[in-house]
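# predicted model follows, preceded by the sequence.
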Amino acid sequence: MTTTWTTAAVPLGDRAEALRQTIRQQVVPVELVLPRQPEQVHADVTITDIGPLQVSSVRANPAAVHRTARLARADDEPVLFISLQVSGESTVIQDGRSAVLHPGNIAFYDTRRPYTLLFDRGVDMHFFRIPVRELALPDDVLGQAVARTPGAEGAVPDLVTGYLTRLAATRGLLDGTAARLLAAPSMELVRALIAAESDRPSLAAEPLHETLGVRILAYLRTHLADQDLTPARVAAAHHISVRHLYAVLARSGVGFGDWVRTQRLDACRRELSRVPPTTETIADLAHRWGFKSPSHFSRAFKAAYGLPPQAWRDLRHLP
């Protein structure tokens, strides 16, 4: 379920308090420091529940967030948050450490202890809220993760950051069933990252194994338009054999070639249905989405949708 909220729908003088109540009641109880001038209080908030995982996206004017010692002692469910920077810069402070986030960076913080979030230049963030019990990791391992940005060169941080970015961007398309199915592997990926960055990296082995299928499909979606998207390349990216790749996909009922072709055709269909229509030629569209020739694309498109691509575009844009 997704809900949206904006200060634009609230009378000017009530915006600051309305924003505070929205964050406290729907995300986490915190002290929110906002600009004193009512006309400078602007925020757009989108909140999505994906099973026990909550994704919040916030765009707002400069602010500061404090989880005080009193609030940290409150009898609410312990939660681990992940901040994902979209644009601008922010700072996460907890346990005597601080992490400065730039676009694409993530950092963790734990509601069981005080923390501060600083957004001196405004807020443009995704926040992922995960109940601590769902992660099933020792407290000392979680403590090592807070207020740090994961290693910039590691494969696991890149994987998790890319996955979370895509999840936040596409969460509005998830129905209830899809959301429930994605919740567990999403949290397993986070668990793997925390463990891999800790002094007990062996804890990451099981979640990485359990989420291999999800990670492969996320990789395929990210590289769907690449001309060289082959089983060998995908297998190499995940440090497995091509045979193992086919076996993992088969467990999810996915055939490599059929899945890639279907997803590419669907992407082309959506683009051909745009209003107003694009001026891109059918040949250029086919090439951009990884088809080897316009004729091959046209035959595959007609087989899937009953019309050649040009006829589909023309039909969708009749006056």
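Received the coordinates, thanks.

# C-alpha from now on. contacts and neighbour counts both.
Will do.

# shouldn't Phe128 be within a strand?
Yes: judged by DSSP: H, G, I helix; E, B strand; the rest coil, Phe128 forms part of a strand.

# how close does it sit to Ala205?
23 Å (CA to CA, to the nearest Å).

# those two - which one has more neighbours?
Taking other CA atoms under 10 Å, Phe128 and Ala205 do not tie; Phe128 has more neighbours (24 against 12).

# in this structure that one contacts Ile82, no?
Yes: with contact taken as CA atoms under 8 Å, Phe128 and Ile82 are classed as touching, separated by 5.0 Å.

# what helices and strands are in contact with the strand or helix carrying Val260?
Element membership for Val260 (DSSP states H and E) is helix 256-272. Counting by 3 or more CA pairs under 8 Å, 6 or more residues apart in numbering; DSSP states H and E, the packing neighbours recorded for helix 256-272 are helix 294-305, helix 309-316.

# longest helix of this structure?
Criterion DSSP state H: the longest helix present in the chain is helix 176-196.

# second structure for comparison follows:
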Amino acid sequence: MSAILSATDGLGSLRTFVLRSDEERTPVLPWLSAARDENALYIVLHVHDSVAVRHDGDEVVLKPDDMGFCDAGLCDSPRFGDQFRMTVFRVPRRRLDVADSDLRRVMGVPLGCEEGTGALVSGFLSALASQTAFHRTHIGYRIARNAVDLLAALVTEFVEGEQANSSGIGAQTPSRIRAFIELHLTDPDLSPESIVLAHHISVRCLHKLFQSEGTAARQRVS
């Protein structure tokens, strides 16, 4: 699947890229270009159709309205559906003012943005990317700084929520996944990808959760 990429540098340190399907042109993706910034983070906001981004060897499946944080050095070329569209934001790590240990925890994890902080951040970023009148203006730069602060808040919320649930996640998540598998056992579309989409985890996380399970359980998520 080919694609077309358009970009803007009119928001200071925050750069935006719009990636959409195209039958004739194949872009050099921002995190794969020779000019990529190894000290930058790429935030993918998926808008339409299906897309899977391979990050650190793990395929992360995003559905519309999901968001994902990617490290430039660990991201490969995405696998797209026929009519996809997504917006990519590039921001220097230092601008986020978030600990590297916290950033590593959120990397490659699909974040659902249907409600709460995720919905607020994705809505703000989407509006900012589309409002070209703000680009290259003093107000636009100030708004872009606010966008970076919102991204940092989203990372902080994710990490704090993960820490709060860490004591019960080992028992609760596999239990929910097992129930989901049993419910959809006769569904021909049941696959690791459909399971991770339903539970907002990565394929690697899915397999890790079931490493200690029996052979039959591991086969169902393979």
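Structure received. What you see is a predicted model, and the numbers here were worked out from it, not measured in a lab.

# and the helix holding Val260 of structure 1, which stretch of structure 2?
Counting by TM-score structural alignment, helix 256-272 of structure 1 pairs with no residue of structure 2.

# angle of that helix against helix 294-305?
90 degrees (axes from the mean of the first three to the mean of the last three CA atoms, to 10 degrees).

# onto which residues of structure 2 does whichever helix or strand comes after helix 256-272 of structure 1 map?
With elements assigned by DSSP H and E, the helix or strand that comes after helix 256-272 of structure 1 is helix 282-288. Under TM-score structural alignment, helix 282-288 of structure 1 has no counterpart anywhere in structure 2.

# could I get the buried residue list for helix 282-288 of structure 1?
282, 285-288 (16 or more other CA atoms under 10 Å).

# show me where the stretch 1-150 of structure 1 has strands.
2-6, 31-33, 43-50, 53-60, 63-67, 79-85, 90-94, 97-101, 106-110, 115-119, 123-131 (DSSP state E, counting those that start in this stretch).

# distance to Tyr246 of structure 1 added to those strands, as a markdown table?
A markdown table is the format used below for the strands of the stretch 1-150 of structure 1 (distance: least, CA to CA, whole Å):
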| stretch | distance to Tyr246 of structure 1 |
| --- | --- |
| strand 2-6 | 35 |
| strand 31-33 | 50 |
| strand 43-50 | 28 |
| strand 53-60 | 30 |
| strand 63-67 | 47 |
| strand 79-85 | 32 |
| strand 90-94 | 41 |
| strand 97-101 | 38 |
| strand 106-110 | 32 |
| strand 115-119 | 44 |
| strand 123-131 | 32 |
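
# most packed of these?
strand 106-110 (a mean of 25; mean count of other CA atoms under 10 Å).

# need the residue closest to the centroid of structure 2.
Residue closest to the average C-alpha location in structure 2 (CA atoms, centre = their mean): Gly68, at 1.3 Å.

# what's near enough to touch that one?
43-45, 62, 107-111 (CA atoms under 8 Å, 6 or more residues apart in numbering).

# that one matches what in structure 1?
Gly68 of structure 2 maps onto Ala107 in structure 1, by TM-score structural alignment.

# and its match, how far from Ala184 of structure 1?
20 Å.

# do the same with Glu77 of structure 1
On the measure of CA to CA, Glu77 of structure 1 and Ala184 of structure 1 end up 18 Å apart.

# neighbour count: those two, which is higher?
Legend: neighbour count by other CA under 10 Å for Glu77 of structure 1 and Ala184, higher for Ala184 (18 against 12).

# map the more buried one across to structure 2 for me.
Here Ala184 of structure 1 is matched to Arg145 in structure 2, going by TM-score structural alignment.

# residues in contact with that match?
Arg145 of structure 2 touches Leu14, counting by CA under 8 Å, 6+ apart.

# quick one: residues contacting His135 of structure 2.
With CA under 8 Å, 6+ apart, His135 of structure 2 has these contacts: 9-11, 141.

# again, only this time at 10 Å
8-12, 128-129, 141, 143-144 (CA atoms under 10 Å, 6 or more residues apart in numbering).

# can you check Cys113 of structure 2 too?
45, 64-67, 119-123.

# mind running it again at 8 Å?
65-67, 119-120, 122.

# buried ones among the residues you listed?
Buried, going by 16+ other CA under 10 Å: 65-67, 119, 122, out of the contacts of Cys113 of structure 2.

# as TSV, these with distance to Asp149 of structure 2 would be great.
Formatted as TSV, those follow (distance: CA to CA, whole Å):
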residue	distance to Asp149 of structure 2
Asp65	20
Asp66	19
Met67	16
Ala119	15
Ser122	13
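
# residues contacting Pro207 of structure 1?
By CA under 8 Å, 6+ apart, the neighbours of Pro207 of structure 1 are 188-189, 191-192.

# scratch that, Glu31 of structure 1 is what I was asking about
Contacts of Glu31 of structure 1 (CA under 8 Å, 6+ apart): 20, 65-68.

# map Leu120 of structure 2 onto structure 1.
So, by TM-score structural alignment, Leu120 of structure 2 is matched to Leu159.

# check the gap between its match and Ile50 of structure 1 for me.
19 Å.

# ok, Ala184 of structure 1 next?
Taken as CA to CA, the span from Ala184 of structure 1 to Ile50 of structure 1 is 9 Å.

# common neighbours of the two, please.
By CA under 8 Å, 6+ apart, no residue touches both Ala184 of structure 1 and Ile50.

# ok, Val44 of structure 2 touching Phe69?
Yes: with contacts counted by CA under 8 Å, Val44 of structure 2 reaches Phe69, the gap being 6.4 Å.
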